[in-house]
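> just need the structure, nothing else, for what follows:
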Amino acid sequence: MGRVTDRVCLVTGAARGIGRAIGEALLAEGASVCFADLDGDKAARVADAASAKADGRGGNAMGIAVDVRERDQVREMIARTVERFGRLDVKFNNAGVNKPMRFMDVDESNWNFIMGVNGLGCLIGIQEAARQMIAQGGGGKIVNTASVASRQGFDNVAPYCASKWAVVSLTQSAARDLARHNITVTGFAPGVVATEMWEEVDRDLMEIGAAERPGQAMEEFSANILRGRVAVPGDITGTTTFLASRDSDYMTGQIVMIDGGMTLV
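Below is the predicted model of the structure:
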């Protein structure tokens, strides 16, 4: 019997990378999962593939399009999840973006884009998930994706760092406010993870002259990882499934570092 059997989970940013791995791991452990992403067609394909892979041994899956910055879309995503599966037990606010830019070149467009998805999107996601959980009764779990960049600032990605510090603050504030409703709010902070997003960051850093060759950025960021290698999405999902399970019922307001010892705090 899986750790999240019969739980209904919703994961944003789930068409690729960490989000996809989170959803697939939850599905394999018995949860029903909504894979949500800005690319709704890809989210649907990922959900179908995950269901086929589970082959009846896991839960059920669906895919849906959502822009996490748009409250009406977030409400619709939650409503459709509840319509399909009956309730919402766990919400992962995982959708995130980055667009490296030298600090002195950061402009309003870059700032608003990153903060809109990573900051405002997290706030809206927490609020709307909590409203559903309060209305249905029985509590729930909200899990937010932070980053090692929520613990210290890095050059060339200042808005991303600021947005992930915002995720930590939102996690703590929401945990305090929602405890009376039996809703826990936690988060996890990945380090360097080999995903499509890191490939994009690598290309962007080369474009602004902050890296000279492909792979340089990942090598430099990961040089001090105590585990001696970059992570893959599967390194993250043991913790995320734990945060979605009853095993973490006494945790709230905490951010779990999953960075291989890159940042010791």
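> going forward, measure contacts and count neighbours with C-alpha atoms only.
Will do.
> ranges for the strands of the stretch 1-150 of the chain?
Along the stretch 1-150 of the chain, counting by DSSP state E, counting those that start in this stretch, strands occupy 8-12, 32-37, 61-65, 90-93, 140-145.
> chain center to the fourth one, what's the gap?
Yep, that's strand 90-93 we're talking about. Taking Cα atoms, centre = their mean, to the nearest Å, one finds strand 90-93 lying 8 Å from the centre of the chain it belongs to.
> one more to line up against the first:
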Amino acid sequence: MSKKLQDKVAIVTGSGRGIGRGIALRLAQDGATVVVADINADNVKKVAEEIKALGARTLAMVTDVTKEADVQKLVDTTVAEFGKLDIMVANAGIANIKMSIEMTADEWDKIFAVNCRGVFICDTVAARQMIKQGHKGTMGSGGRIINCASIAAHSGFSILAAYSASKFAVRGFTQALAKELGPHKITVNAYCPGIVGTDMWGLIDEKMGPYLGMGKGEVLKEYTKLITAGTVGVPEEVACFVSYLASSDADYMTGQSVMIDGGIVMN
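Model (predicted):
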């Protein structure tokens, strides 16, 4: 595998498992130094050990993305340890599987705290550091900000209303921030996974079943019928696209939220 991210320093939030772990490992394979950030201490240590085994530099940081002080510490520690920050992947996110009329306002707020507030904090703290570092005059040379959205950012899903709304917000913020940071040569894009074989989709399958009169595994099987490619995705397939966004190959791409879903939602 090419070392296209050699000498780059990346932070990946929510990288203790699932898609975030896949992204962290892929960026490390591409030559980047990867800071593993997650709210689960055991998970960050495990992923950091996997990255070390690949021969890449890494750091494990327990981080709550809803707390600005945590994210500031994350960025400051990264810069103190490795000298700079080139790539911020704001991947951390949660879901709540409920009908809207059954959801409390506090449950709604929790989804937005992680999925929107967390992205806002990670992006802006990273952007201030990137601006301080300067750029070389070419697009992308100022840094890369990469957000986790979803196919639910393009088409709202029932029983996932709060999640869908939060991801629509990420998509809109990605567009606006790309315009604001363009003069600083920082690109801002988002990746939009579909159905990926992770713990989150296991939870969706389990919690959505009773609403649809389906047993365990049946919801995932039914949703898989929507996938043109015919199979559920894996984290590595999403990570491939994030690798592209993090590289110089994506210099001319900003403000985009691209679906990696095997052909469920097509625009």
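> what would you report as the TM-score here?
Overlay of the two chains. TM-score (TM-score structural alignment, normalised by the length of structure 1): 0.95; 260 aligned residues with a Cα RMSD of 1.1 Å.
> ok, back up a step: quick one: closest of the strands of the stretch 1-150 of structure 1 to Q216 of structure 1.
Proximity to Q216 of structure 1, assessed across the strands of the stretch 1-150 of structure 1 by Cα to Cα, is greatest for strand 140-145 (24.8 Å).
> now the closest one on structure 2. Mean distance?
Superposing on structure 2 and averaging over aligned pairs (mean Cα distance after the TM-score superposition for structure 1), strand 140-145 of structure 1 comes out at 0.4 Å.
> who touches that strand?
For strand 140-145 of structure 1, the surrounding residues in contact (Cα atoms under 8 Å, 6 or more residues apart in numbering) are 88-95, 122, 126, 129-130, 133, 167, 171, 182-190, 243-244.
> can you select the buried ones from these in PyMOL?
The buried residues among those can be selected in PyMOL (16 or more other Cα atoms under 10 Å) with this line:
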select buried, resi 88+89+90+91+92+93+94+95+122+126+129+130+133+167+171+182+183+184+185+186+187+188+189+190+243+244
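> residue boundaries of the helices in the stretch 51-200 of structure 2?
All helices of the stretch 51-200 of structure 2, identified by DSSP state H, counting those that start in this stretch, fall at 68-82, 105-112, 118-133, 161-181, 199-212.
> residue contacts, G119 of structure 1?
Residues counted as contacts of G119 of structure 1 (Cα under 8 Å, 6+ apart) are S163, K164, A166, V167.
> aligned to it, what sits in structure 2?
By TM-score structural alignment, G119 of structure 1 lines up with C116 in structure 2.
> same question, E200 of structure 1
Match for E200 of structure 1 (TM-score structural alignment): L203.
> from V196 of structure 2, how far out is its match?
The spacing between L203 of structure 2 and V196 of structure 2, counted by Cα to Cα, to the nearest Å, is 12 Å.
> between these two, which is the more surrounded one?
For L203 of structure 2 versus V196, the count of surrounding residues by other Cα atoms under 10 Å is larger for V196: 23 against 14.
> I'd say that one and A239 touch.
No. The pair V196 of structure 2 / A239 is not scored as a contact, 11.6 Å apart, by Cα atoms under 8 Å.
> ok so, going back, reformat the contacts of G119 of structure 1 as JSON lines; add distance to D204 of structure 1.
Listed next are these as JSON lines, based on distance: Cα to Cα, whole Å:
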{"residue": "S163", "distance to D204 of structure 1": "18"}
{"residue": "K164", "distance to D204 of structure 1": "19"}
{"residue": "A166", "distance to D204 of structure 1": "23"}
{"residue": "V167", "distance to D204 of structure 1": "23"}
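> rewinding a little: give me whichever of the strands of the stretch 1-150 of structure 1 is most buried.
Mean neighbour count (mean count of other Cα atoms under 10 Å) peaks for strand 32-37 among these, with a mean of 31.
> angle of that strand against strand 8-12?
On the basis of axes from the mean of the first three to the mean of the last three Cα atoms, to 10 degrees, strand 32-37 of structure 1 is oriented at 10 degrees to strand 8-12.
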